[in-house]
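Q: Sequence and predicted model, in that order:
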Amino acid sequence: MRFFSILLTMVVFVGLSSAKAQNNDEQQIRNILKAQNEAWNTGNLESFMEPYWHSDSLMFIGKSGVTYGWQATLDNYKRGYPDKTAMGKLTFTFIQFKPISKDTYFVVGKWHLARTIGDLEGHYTLLWKKIKGKWNIVADHSS
């Protein structure tokens, strides 16, 4: 009976530790998204792009199709949003944070650009992966 009590205590402890790690990971991603939002609103596309995986394997899916690579994605943003007027003010609304594994998260949300030249909005899905201890967006589908 004592063995069962010890085993049950260990299972509960491991479960709580896992839940705490997930909450910590989710909070880290939320903080990164907040910083990314702030970077956009100051017109700093390079800082906005910082959480994206610096790899040719980064996948961005938008209205023009699939783009591969960090630099190509940044170049597309620069073409689409050449100045602060085009960039407007970005607001993220989070819909879901779903852990896929201990180092992978799936995030769904909504984006809104308030602009003097006409507002834009849509939804996004982000696949986050922890690489070398750092959370990175490895795939982004924004519509």
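A: That came through fine. Quick caveat: nothing in here was measured; it's all calculated off a predicted structure.
Q: okay, CA-based contacts and neighbour counts for the rest of this
A: Noted.
Q: how about the strands in the protein?
A: Using DSSP state E, the strands of the chain run over 59-62, 65-68, 89-101, 104-114, 120-131, 134-142.
Q: Give me the longest helix you can find in this protein.
A: Secondary structure of the chain per DSSP state H: the longest helix is helix 2-41.
Q: In JSON lines: the strands of the chain, plus mean neighbour count and distance to residue 14.
A: Formatted as JSON lines, these follow (neighbours: other CA atoms under 10 Å; distance: least, CA to CA, whole Å):
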{"stretch": "strand 59-62", "mean neighbour count": "18", "distance to residue 14": "35"}
{"stretch": "strand 65-68", "mean neighbour count": "13", "distance to residue 14": "39"}
{"stretch": "strand 89-101", "mean neighbour count": "15", "distance to residue 14": "16"}
{"stretch": "strand 104-114", "mean neighbour count": "18", "distance to residue 14": "19"}
{"stretch": "strand 120-131", "mean neighbour count": "17", "distance to residue 14": "21"}
{"stretch": "strand 134-142", "mean neighbour count": "20", "distance to residue 14": "23"}
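Q: relative orientation of the longest helix of the chain and strand 120-131 in degrees?
A: Interaxial angle, helix 2-41 versus strand 120-131 (axes from the mean of the first three to the mean of the last three CA atoms, to 10 degrees): 130 degrees.
Q: next, the one to line up against it:
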Amino acid sequence: MSTSPSALATELAFRAKFLRIACLANIVLFVLLVGGGTALITTVARATGASTAAGDEKDIRAVLDAQVIAWNKGDLDGFMAGYWNDDQLTFISGGDITTGWKKTKERYEKRYKADGKEMGKLVFSDLHVETFSPNAAMMRGKFELTFEKEKDDAKKTARGRFTLILRKTPDGWKIVHDHTSAEEKK
């Protein structure tokens, strides 16, 4: 049985087209499997009680609620309990980077407790939580700090925004990175 050159060319073209479609289908299946596997792992972790997105958000908001209560009582140690007590904690504000829990606490002490300075009244608002996994999340929000002793109205209130990265530790959710920026005075 002999095959004509045109029939052979048609068959080769068909096979080449079939191989291209098969390769594309394999790539699509691979992407779906990887994406689906990642979603499945997260779903299983949440379904087995490892965590829930709503539960994590509630726990993260509780960290900041406890910080506000402690701050407004003048309890810097209570406020600092929301931070990861580790040398790798980072705090960025005013163009400066402070590394470590102890140095971050010292920064707060110098700025708000030393030489008769007041801590003021703290309020957080406009809070948005985004969980990345059962053990990592980000929170964005606004802060307002009002000082009673200030006579100058321009200094009486400090406002700004912050972004926090939180990690779930054996001690609960802790802030591992804090980037805070104050509004410029007008």
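A: Sure thing, it's come through. Everything numeric here is computed off the predicted structure, so don't read it as measured data.
Q: hmm, back to that, which one of the strands of structure 1 lies closest to residue 53 of structure 1?
A: Closest to residue 53 of structure 1 of those is strand 134-142 (CA to CA; 5.2 Å).
Q: nearest spatial neighbour of the aligned residue in structure 2 for residue 63 of structure 1, skipping sequence neighbours?
A: Matched to structure 2 by TM-score structural alignment, residue 63 of structure 1 sits across from residue 94. Closest residue to residue 94 of structure 2 apart from its sequence neighbours, by CA to CA, 6 or more residues apart in numbering: residue 181 at 6.4 Å.
Q: Identify the residues contacting that neighbour.
A: By CA atoms under 8 Å, 6 or more residues apart in numbering, residue 181 of structure 2 lies in contact with 93-94, 160-162.
Q: what's the nearest residue to the spatially most central residue of structure 2 if we skip its chain neighbours?
A: Among the residues of structure 2, the one closest to the centroid is residue 138, at 1.7 Å (CA atoms, centre = their mean). Leaving aside its chain neighbours, residue 138 of structure 2 sits nearest to residue 165 (4.6 Å; criterion: CA to CA, 6+ apart).
Q: Just give me the match in structure 1 for that neighbour.
A: In structure 1, residue 165 of structure 2 lands on residue 127 (TM-score structural alignment).
Q: Over to residue 122 of structure 2?
A: Counting by TM-score structural alignment, residue 122 of structure 2 corresponds to residue 90 in structure 1.
Q: From residue 96 of structure 1, how far off is the residue lying closest to that match once chain neighbours are set aside?
A: Leaving out its chain neighbours, the residue that sits closest to residue 90 of structure 1 by CA to CA, 6+ apart is residue 113, at 4.6 Å. If you measure residue 113 of structure 1 against residue 96 of structure 1 using CA to CA, to the nearest Å, the figure is 20 Å.
Q: ok, now residue 34 of structure 1?
A: As for residue 34 of structure 1, its distance to residue 96 of structure 1 is 15 Å (criterion: CA to CA).
Q: swap in residue 46 of structure 1?
A: 26 Å.
Q: swap in residue 88 of structure 1?
A: Residue 88 of structure 1 sits at a distance of 25 Å from residue 96 of structure 1 (criterion: CA to CA).
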